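Student: quick check, what structure comes out for this input:
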Amino acid sequence: MQELLSRMRRPDLEFALIKSTEKKSVVGKWKSAPIQKVATMAAVKNLLLETVDRLNPNEFQEFKRFLQPTAGPDQFPHTRTWSPAEIQNRTDLVRVMVEEEGAGSVERTRSIFRDMNRTDLLQMLPRSRAGMKETSTSVDSVDCGSVEQDSSSWTKVDPELDGTSPDEDPTYSLQSAAGHFECSVSGLRWVCREKVGFRYRFCSWVGHMERMESRGYRPAGPLLDISVLTGKVMEVQLPHWVCTDDVPELLKNFAVLHVGDCGDVLEKATRVTKTHVGLTEPVFSLLGALRNLFFSPRIICNTLIYYQPKTSYLKMHVYLIPPDPALKQEITLRPDSQDPNFYEVFIESPDENFNLELLQTHSEKVWFCEIRKDDHPKSGSTGGGGCSTETVTVKKEEEHFVDKHRETLIQRVRNVEPVLDGLLQNKVLMEETYDRIRSLPTSEAQLREIFSCLRAADECKDIFLSILQEKEPHLITDLQRKC
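Tutor: This is a model prediction of the structure:
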């Protein structure tokens, strides 16, 4: 068990286990006492290094200054003043502390962390040499190498929605005092020792995924653009959607993408829990959790079902997407480049209730839903299953719908090829024009060229709009609501 906890990088539990074993030693095991002492000191060193390594250079110097005043002999009888020559780095510091104070160096470190107001590090250490049962985390709640706090340890904070234009992604603002906090919208967690204020917005992984896969990673959580306005965040924890029970060596198989002015940086995670990937002393910009590409763990998904009303048949598109808030704004509803990116269910004349099930390997049922007749009425502009694809009424005397939302369509339609196919099939584009537009390097360039070809022909714009309604229904519905 000690070896397992060491491999899982849980020095706090390793230390607790050894101290518990010491108390339960029997007389016949007296010959193992020297070995037990060595094991205890090794666990103490690992435990202290785990916490001291989280101090930045200035805090490390402050920690050493707190060591210099001699404590009372009744509290720390072995404490002495150490010369600077003995402490060149953090490893030297821990070695000297353990040599002088043994297991008492843990309580000594706790005392210094209290003076430094580092409550976050204080929680990583047992509260006393004799009271190991007071530690807040038990062996049964170990989460594969991370010091995971219960959700009740985090104070939920409701963000404020900043005013944005209809064509921009919403931005959220947050403020907090010192402590441990969690955003109620994004699930983002942060630890601070002073008042902080920051803002964030959800971003799309589209445009980043190919680069990440070339470096051996895939997205494991939402991509967030974070800017700190005031104060300093000591640790940030990004939400992820991976089932960690299937992931070996969590810290090695998770990383954090940091997109800054100098390009992509893959940072090593300092903490991985069942729900979050953590970084200490983070530098903020565009951040997102990543998982190793070379294993396929189970992931948490939302099931979205869309159907087309006012038809005699029933055709449903069933999407499985990770719980990424940014995907709610993405018109393709896909986390990667898979094609098709949905399951299609077609029933010619549905006249009774039926069930949808999602099965894992070996027929393990992982999702179930009953679809009732009333969920897909044959008439009406909306239904219980998803978004409406009701035809948008175009008044000839007013600006056409596609002209009114030209720039938004150019920016948000990413899968242009099906649109081009529809325009070609409906004789809006000739073969030569179709080939020329397809050869353009970006979706924005392709759409601008499509608009230039449509010109003032409202009939062609009507066809273009009907194709967008079929291929991008939730985008058109979103724009329709904003009219």
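
Student: contacts and neighbour counts: CA atoms only from here.
Tutor: OK.

Student: buried stuff in the longest helix along the chain?
Tutor: Counting residues, the longest helix in the chain under DSSP state H turns out to be helix 33-52. Residues of helix 33-52 classed as buried by neighbour count (16 or more other Cα atoms under 10 Å): 36-37, 39-52.

Student: now swap in stretch 59-66 and tell me
Tutor: Across stretch 59-66, burial judged by 16+ other Cα under 10 Å covers 60, 63, 64, 66.

Student: what about the third one, distance to residue 52?
Tutor: The reference is to residue 64. 11 Å (Cα to Cα, to the nearest Å).

Student: nearest to residue 264 among the buried residues of stretch 59-66?
Tutor: residue 60 (29.3 Å; Cα to Cα).

Student: correct me, but residue 13 touches residue 4?
Tutor: No. Applying Cα atoms under 8 Å, one finds residue 13 not in contact with residue 4, separated by 10.4 Å.

Student: so between these two, which is more surrounded?
Tutor: For residue 13 versus residue 4, the count of surrounding residues by other Cα atoms under 10 Å is larger for residue 13: 26 against 12.

Student: reduced to three states, what does that one come out as?
Tutor: helix (DSSP: H, G, I helix; E, B strand; the rest coil).

Student: next: residue 4.
Tutor: Residue 4 falls in the helix class when you classify it by three-state DSSP.

Student: which helices and strands does the longest strand that the chain contains pack with?
Tutor: Using DSSP state E to define each element, the chain has its longest strand at strand 217-230. Contact here means 3 or more Cα pairs under 8 Å, 6 or more residues apart in numbering; DSSP states H and E; on that basis strand 217-230 packs against strand 196-203, helix 209-214, strand 233-239, strand 286-292.

Student: now that strand: buried residues?
Tutor: 217, 218, 219, 220, 221, 222, 223, 224, 225, 226, 227, 228.

Student: what is the longest helix of the chain packed up against?
Tutor: If you count contacts as 3+ Cα pairs under 8 Å, 6+ apart, helix 33-52 packs onto helix 11-23, helix 90-101, helix 104-115.

Student: winner for burial among those helices?
Tutor: Most buried of those by mean neighbour count (mean count of other Cα atoms under 10 Å) is helix 11-23; its value is a mean of 20.

Student: let me know the angle separating that helix from helix 33-52.
Tutor: Relative orientation of helix 11-23 versus helix 33-52 (axes from the mean of the first three to the mean of the last three Cα atoms, to 10 degrees): 160 degrees.

Student: another sequence for comparison is provided below:
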Amino acid sequence: MKELLDGHLKSEEDKDIFYDIVEKWIPLIQAQGPRLDSQSESVDKLSSGGPPQFVKARTTKIKMPTVVQVPEVHWITLKPEVICGNDEDTPIYSLQSDAGRFECGVSGLRWVCKEKVSLKYQFGSWEEHMERMEALHFIPGGPLLNVTVIAGKLEEAYLPHWICTEDNPEVLGKFSVLHIDTCGDVVEPVSEVTPSHVKLSQPHFSPRGVLMRAGFRIKINCKVLIFKTNLAFLTLHVYLIPSDPALQQTIKSKELSSGYKMINKPYPQKSLKMGKYFALKANMDSAEMTPENLKLEYVGSDPNFFEVFIENPDSNFQLVLTHTSGQVWTCIIRKDDYINTGDIQRMYEEELARLRPELVRNMSRELINQLLDDLLMDGVLNDGEKDSVLQENDTRADRARCLIDMVKRKGCEASRKIICHIQSRDPTLSADLGLPV
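Tutor: Predicted coordinates:
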């Protein structure tokens, strides 16, 4: 039905107006007659397989619990200790606290205790639960946490969420909590919501996470993650994701293991609309962006990303994230962010050393002569050095070998220049060597 309506609503503005009206009228329609709702006083249970099964049939009007939005209070942030688990991709975090109000600095989990407590947790994956949640018309609204209280007792516990509630009070009634136990999945109602957390009705744990009723237009708090290559050219992977620490952990682990390095930049200050498309732009003419736009959605383990490619960056540039309504986020990528003296030294000299055997075998006499002229004009070589390459080496391979070694001795900038000249002078050879052309 939604796809059919979207086909008739041509502009984003038309869709926003229509769905705003729908969201206001649905609660009134539901209040006039019978309904089945997982946020009523009983809870929905799902068996591990098969369709959803309700604990009891509900054919009369059921009173919804009153959901109260509570302002934020002061919490003491604790940094967890990482302990080894059986799976390297899902580390176990350990926390200890005395009496008070505390928040984990990694997951955002909050708790209140009157005595010393010790607990541990792991991030869970929403993927195995997505199909069942979609059948009940829910989407993830926060990270899935598997918490174990080792010692002591929690008086209160709060799960983090990434839903924006500040400018949409009607969204408060659409929160639930997924509780995974040995009997299956239980969807529980909530009674208290803060701008960043949902209070658990009972601070007893098994894997739990915040859910949001699907089918409504919501805004979510987001993060932009940027990773860079450490090569002679610059490639950025830019992710736009919900503010999910578990997903951040997954992405960071994957990118770092592939040799990328993270560039830390401020996150978007304003919440963004779920399901909308966003485009990334750079104020550098040589920058190439792929894809043109991305949809903001929750993808549990392998989200898509923008790839930004710049062949020979040599200055600061700006990244801008836009929506049809305008600019929603921007940052400056400075030269020091993607390159520093130590990186340059390793980057170009190691690249030239890697290419040396293939260059000696494949550089033509014509290319060698062109490079000698280019490097003489750049000031990398002088007339005497150019002549020595030509006069003291009879074979093509010897001239190539002498030229490369001479340039390597002159340092990183000279290595960068000869690589750039090879790219522009012989695109075919560059492609064979794995250089961008």
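
Student: TM-score of the superposed pair?
Tutor: TM-score for the superposed chains, counting by TM-score structural alignment, normalised by the length of the second structure: 0.48, backed by 239 aligned residues with a Cα RMSD of 3.4 Å.

Student: rewinding a little: a markdown table for the buried residues of stretch 59-66 of the first structure, including distance to residue 359 of the first structure and secondary structure?
Tutor: Shown next, in a markdown table, are those (distance: Cα to Cα, whole Å; DSSP: H, G, I helix; E, B strand; the rest coil):
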| residue | distance to residue 359 of the first structure | secondary structure |
| --- | --- | --- |
| 60 | 53 | helix |
| 63 | 55 | helix |
| 64 | 58 | helix |
| 66 | 59 | helix |
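
Student: mind picking the one among those that's closest to residue 260 of the first structure?
Tutor: residue 60 (27.5 Å).

Student: from residue 92 of the first structure, how far out is the residue nearest to that closest one when sequence neighbours are not counted?
Tutor: Setting aside the residues directly before and after it, residue 60 of the first structure is nearest to residue 52 in space (Cα to Cα, 6 or more residues apart in numbering), at 7.6 Å. According to Cα to Cα, residue 52 of the first structure and residue 92 of the first structure sit 11 Å apart.

Student: helices of the stretch 201-350 of the second structure, start to end?
Tutor: Assigned by DSSP state H, counting those that start in this stretch, the stretch 201-350 of the second structure shows helices spanning 245-257, 335-338, 341-362.

Student: quick check: which of these is nearest to residue 226 of the second structure?
Tutor: That would be, of the helices of the stretch 201-350 of the second structure and by Cα to Cα, helix 245-257, which comes in at 9.6 Å.

Student: which helices and strands does the closest one pack with?
Tutor: Applying 3+ Cα pairs under 8 Å, 6+ apart, one finds that helix 245-257 of the second structure contacts strand 261-263.

Student: name the residues that touch the strand it packs on?
Tutor: Contacts to strand 261-263 of the second structure, defined as Cα atoms under 8 Å, 6 or more residues apart in numbering, come from residues 225, 226, 227, 228, 229, 230, 252, 255, 256, 337, 338.

Student: my guess is the second one contacts residue 236, does it?
Tutor: In this case it means residue 226 of the second structure. Yes. In this structure, residue 226 of the second structure is within contact of residue 236 by Cα under 8 Å, at 6.6 Å.

Student: picking up where we left off before, between the helices and strands packed on helix 33-52 of the first structure, which one is closest to residue 404 of the first structure.
Tutor: When those are ranked by distance to residue 404 of the first structure, counting by Cα to Cα, first place goes to helix 104-115 at 59.9 Å.

Student: next helix or strand past the closest one?
Tutor: Going down the chain from helix 104-115 of the first structure, the next helix or strand is helix 119-122, by DSSP states H and E.

Student: name the helices or strands packed onto that next one?
Tutor: Applying 3+ Cα pairs under 8 Å, 6+ apart, one finds that helix 119-122 of the first structure contacts helix 104-115.

Student: same thing but at 10 Å, please
Tutor: Applying 3 or more Cα pairs under 10 Å, 6 or more residues apart in numbering; DSSP states H and E, we find helix 119-122 of the first structure packed against helix 33-52, helix 104-115, strand 179-183, strand 189-192.

Student: quick one on the thing from earlier: dump the buried residues of strand 217-230 of the first structure into CSV; add distance to residue 344 of the first structure as well.
Tutor: Listed next are these as CSV, based on distance: Cα to Cα, whole Å:
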residue, distance to residue 344 of the first structure
217, 29
218, 26
219, 25
220, 26
221, 26
222, 26
223, 28
224, 31
225, 34
226, 37
227, 41
228, 44
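
Student: before we move on, back to that, how about a markdown table for the helices of the stretch 201-350 of the second structure, with mean neighbour count added?
Tutor: Output for these, formatted as a markdown table (neighbours: other Cα atoms under 10 Å):
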| stretch | mean neighbour count |
| --- | --- |
| helix 245-257 | 17 |
| helix 335-338 | 15 |
| helix 341-362 | 16 |
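
Student: re earlier: if we take the buried residues of helix 33-52 of the first structure, which one ends up nearest to residue 122 of the first structure?
Tutor: Using Cα to Cα, residue 51 is the member of the buried residues of helix 33-52 of the first structure that sits closest to residue 122 of the first structure, with 8.6 Å.

Student: for the closest one, which non-adjacent residue is closest in space?
Tutor: Distances taken as Cα to Cα, 6+ apart place residue 121 nearest to residue 51 of the first structure, at 6.2 Å, with adjacent residues excluded.

Student: that neighbour and residue 234 of the first structure: what is the separation?
Tutor: Using Cα to Cα, we find residue 121 of the first structure at a distance of 11 Å from residue 234 of the first structure.

Student: residue 264 of the first structure now?
Tutor: Distance of residue 264 of the first structure to residue 234 of the first structure, given as Cα to Cα: 22 Å.
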